[in-house]
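> Quick one: sequence and predicted model below, then my questions.
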Amino acid sequence: MTPAQTPGGGADELVQATEIPGLLVVRLGVHGDSRGWFKENWQRAKMVAAGLPDFEPVQNNVSFNTDAGVTRGIHAEPWDKYVTVASGRVFGAWVDLRPGESFGRAVTLELGPDRGVFVPRGVGNAFQTLEDGTAYSYLVNDHWSAAARESYTFLNLADESVAIEWPIPLERAELSDADRAHPRLAEVRPMAPRPVLVTGAGGQLGRALSRALPGAVAVGRDELDLADQASVAAFDFSPYGTVVNAAAYTAVDAAETPEGRRQAWATNVAGVAALVDAARRHRATLVHVSSDYVFDGTRELHPEDEPFAPLGVYGQTKAAGDALVSTLPRHLVLRTSWVVGDGKNFVATMASLADRGVSPSVVDDQHGRLTFTDELVRAIVHLLAVEAPSGTYNVTNGGPTQTWADIAREVFALRGRDAADVTGVSTQEYGAGKDLAPRPVHSTLDLSRLEATGFEPEDAAAAVRRYLAG
């Protein structure tokens, strides 16, 4: 049996935690005189600053109960809820019906006008009125519908394993027939979290994400084309709690052409704006992959808060996309560089040249670190798992800064070739006669913010060895 628990935290705290993760008790100041009383029932700025999630309510409901003993629940709903009492007193009981170690854990608490409770999605709630003429209200962050009710999870009020001690015994309480018929805990299927949506499933990052997130729904361009506003408008984002955007226009050189410029802006800006709008409407976290190209490369090490200074069209569109994503209350921007995944990439090309006896000329005046897609995916999974604060995180493999020529020589040596077979050339020499977009001279990203979350980047040299061995 999991006993009922009382809130934790000091008595002076405005928002107090409980034994159920995410279930929060809010202390409300009630100011009264002979005329009655007044309270700030919902004060967004103050409550969010004190630790309540900024859950963006869209609907306010009121439950008036004529008699003491009216008992409703236990219902877990597919939205977040903030409950307060307007008159009378209520005994509240909450049971975690989400999968995990706290499944079946209960918290009970008496509510009057001086207390509110924030109930996260998937936590079952039940209320028993203790006085006649009791009214309580609740804010929710999605609109009620008959379809939404189909995704409720229910638990019987009399479940013996949870063993809630109702002040008014259930045999003397007023219950609906539906509430009497709800299943016991052993028969309850936990309410699963909202699934992850991965866009750009056909790309190298999208494929890596699909392997790492087997429960995710991955969609390619044929199902969701960010460059096509009609495609985005027609897509149903409502089931998803997290959207990982692995779709982007990444043809850096082609972006400098008239047609490429239009395509880059359509996908990386207009498409991202539509994703931001969808994530906002459906309370989803948006994970967006950015690029070192948002910087001009004049600094040798780039922190997350460095001002944008893109050199070319691709970088301009990525910077604009980053700015749009940052307006969301729940977002992660992962800024990366020199990406290597399955399919065509720099490491595979150098290995092929080495195997075929070719001695290439490789740029030796651009500086940065490789980012293997598996490392980027590992960082995404980690940041979501630890519920990292919204914001931008630099993500690359670890190790020293290198040039492209350094990496090529490393690959040649691993293939049994003499590293001296790689000739270093300047960007200007390499680009002679070619239509190349401008590139940052320095692309090394500061990883300290990512590391502060507990993530340890794999050394790039070790990743190259593993990649070539595979």
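Alright, I've got the coordinates. Numbering: from 1, shown residues only.

> Could you use CA atoms for every contact and neighbour count after this?
OK.

> Quick check: residue 297 touching residue 438?
No. With contact defined as CA atoms under 8 Å, residue 297 does not reach residue 438; the gap is 10.5 Å.

> Those two: which is more packed in?
residue 297 (22 against 19; other CA atoms under 10 Å).

> Against that first model, consider the following:
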Amino acid sequence: MTDASDPTAFGKKLTATPTPIPGLVVWDLPVHGDARGWFKENWQREKMTAAGLPDFGPVQNNISFNDAAGTTRGIHAEPWDKWVSVATGRIFGAWVDLREGPTFGTVFTTELDPSKAIFVPRGVGNSYQTLAPDTAYTYLVNDHWSPTAEYTFLNLADETAAIDWPIPLDQVEISDKDKAHPRLADVTPMAPRKTLVLGANGQLGRALHTLWGDQPHIEYATRADLDLTRPDLPTARRWRDYDTIVNAAAHTAVDTAETRHGRTDAWAANVTAVAALARIATAHGITLVHISSDYVYDGTSDRPYTETDPVNPLSVYGQTKAAGDAIITTVPRHYILRTSWVIGDGHNFVRTMQNLAQRGIDPRVVDDQTGRLTFTPTLADGIHHLLTTHAPHGTYNLTNTGQPTTWADIARTVYHLTGHDPARITGVTTTDYYATTTTPIAPRPHHSTLDTTKIQNTGYSPTPAEEELATYLREVSPTSGTHGARG
């Protein structure tokens, strides 16, 4: 036990000291003592997270007791985070970054006594040598031990790491297993935690695939790959291995959602499935990115909608999206991206207009709904920006910028940019457009313009919609068939 008269053990403030290994941070702990001994708060979530410690959600507490000075253990990198401290005694600790990336192989060493602790992020190799007998090395971890988890190891005597052990390794107790670990040149780096993109075949899913590619730690899933309504979803994957889920899947058949069966499907996909994702993300510390819609608003505002404006959906689809948003806000690490009028790789309004122009058709197009187009590369880039800059969690509006337009305005621009006469477009009201329709039609918000100031303040500036439209038309060919002139 630390001597109660030791001045290094008492009077410290809770203080964090970064190391050369990203995320590896040494902490001084307040220790209070007298002639009887000492007391410390070894883990205090509220104080420590306020001071900058990640809220890493520990679920297991382990203690390694070592009889003799010189006992040496490691170097082990596990797929979870650790909060390491010493209960009694002293250790010389050595940590090596075994994660993929530019700091792979970086070494940090220091001594720990009961007045110090260290936060060890996932993938950083942990090892120590006891400097006193009867030393108890303790650590909190944020995942339960599993034999199926992927570990990474490094030999204690690796010449590249060149750790200067206080007691030579040939004079200490080391397990045969630790002696057999590979040298740094033969170590397989620990991959980052995974990113899962749901709705991989949708317009946004395809844009994210184009942006992120086929990196080993990024997975793309369709409903056939992972049904979010399955009862065993909590155990369908080893969720602790995931860092981010992007929910680009949704029931978006706005008019169908007004029918009996469509209403059931919309609530199942946009609410029930979202609730299942929210539970998983909360339980495993996953960042959940969720795509929302301008349909959560009633469209009566005379100015662009901000993220703090109250929702008032007009349609079943809008109601399910608003309900899904409310659920997502309960996830500690979440981004809700409200967007509108999405255009990407697949059937959409712009392709329909392009096709009609080529076929010589003069369509009637709604001219009393106002908003902005959102091209999926912009949406994908915005998601990437929020994740990589670690922007504050919360709700963000994201569309392309520029002057708000109507669907008829956009149709005329498409005709113009593809070499056709924009006067061939006839503008009509929403009521007139659907006057002869006998199936249920969802009410639309007449004003859907979203204010993008908040996301621009994080450093991301969406491009003007008209520029993106011109680029889009240069790069794609019209698709066969039409899906209506409304969009």
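Everything's here; your move. Small disclaimer: the values here were computed from a predicted structure and weren't measured.

> What segments of the second structure are helices?
Along the second structure, counting by DSSP state H, helices occupy 45-50, 176-179, 203-212, 260-267, 273-284, 316-328, 349-358, 376-389, 407-417, 430-433, 453-456, 465-475.

> just so I know, which of the ones you listed lies nearest residue 103 of the second structure?
Closest to residue 103 of the second structure of those is helix 376-389 (CA to CA; 17.5 Å).

> residue range for that closest one in the first structure?
Mapped onto the first structure using TM-score structural alignment, helix 376-389 of the second structure spans residues 373-386.

> quick one: contacts of that stretch?
The contact list for stretch 373-386 of the first structure, computed with CA atoms under 8 Å, 6 or more residues apart in numbering, reads 204-205, 208-209, 212, 287, 334, 339-341, 395-397, 453, 455, 457-458.

> Stretch 462-469 of the first structure too?
Counting by CA under 8 Å, 6+ apart, 347, 348, 351, 372, 397, 411, 414 sit against stretch 462-469 of the first structure.

> Please report the distance of the aligned partner of residue 414 of the first structure in the second structure from residue 467 of the second structure.
Matched across to the second structure, residue 414 of the first structure falls on residue 417, judged by TM-score structural alignment. Residue 417 of the second structure sits 11 Å away from residue 467 of the second structure, going by CA to CA, to the nearest Å.

> ok, the nearest residue to residue 28 of the second structure once chain neighbours are set aside - contacts?
Nearest non-adjacent residue to residue 28 of the second structure, counting by CA to CA, 6 or more residues apart in numbering: residue 116, 4.7 Å away. When contacts are counted by CA under 8 Å, 6+ apart, residue 116 of the second structure touches 26, 27, 28, 29, 85, 86.

> Now render these as CSV, adding neighbour count and distance to residue 369 of the second structure.
Output for the contacts of residue 116 of the second structure, formatted as CSV (neighbours: other CA atoms under 10 Å; distance: CA to CA, whole Å):
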residue, neighbour count, distance to residue 369 of the second structure
26, 21, 56
27, 23, 57
28, 19, 59
29, 24, 60
85, 27, 61
86, 22, 65
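
> Mind listing what's buried along the match of helix 376-389 of the second structure?
Residues of stretch 373-386 of the first structure classed as buried by neighbour count (16 or more other CA atoms under 10 Å): 373, 374, 375, 376, 377, 378, 379, 380, 382, 383.

> for stretch 320-337 of the first structure, same thing?
Buried, per 16+ other CA under 10 Å, within stretch 320-337 of the first structure: 320-322, 324-326, 328-337.

> which residue numbers in the second structure go with it?
Aligned by TM-score structural alignment, stretch 320-337 of the first structure falls on residues 323-340 of the second structure.

> Specify which member of the contacts of stretch 462-469 of the first structure is nearest to residue 447 of the first structure.
For the contacts of stretch 462-469 of the first structure, the residue nearest residue 447 of the first structure by CA to CA is residue 397; the value is 9.1 Å.

> Would you mind finding the match for the closest one in the second structure?
Using TM-score structural alignment, residue 397 of the first structure pairs with residue 400 in the second structure.

> what's the neighbour count on its match?
Neighbourhood size, residue 400 of the second structure [other CA under 10 Å]: 28.

> can you check residue 237 of the first structure too?
Using other CA under 10 Å, residue 237 of the first structure has 19 neighbouring residues.
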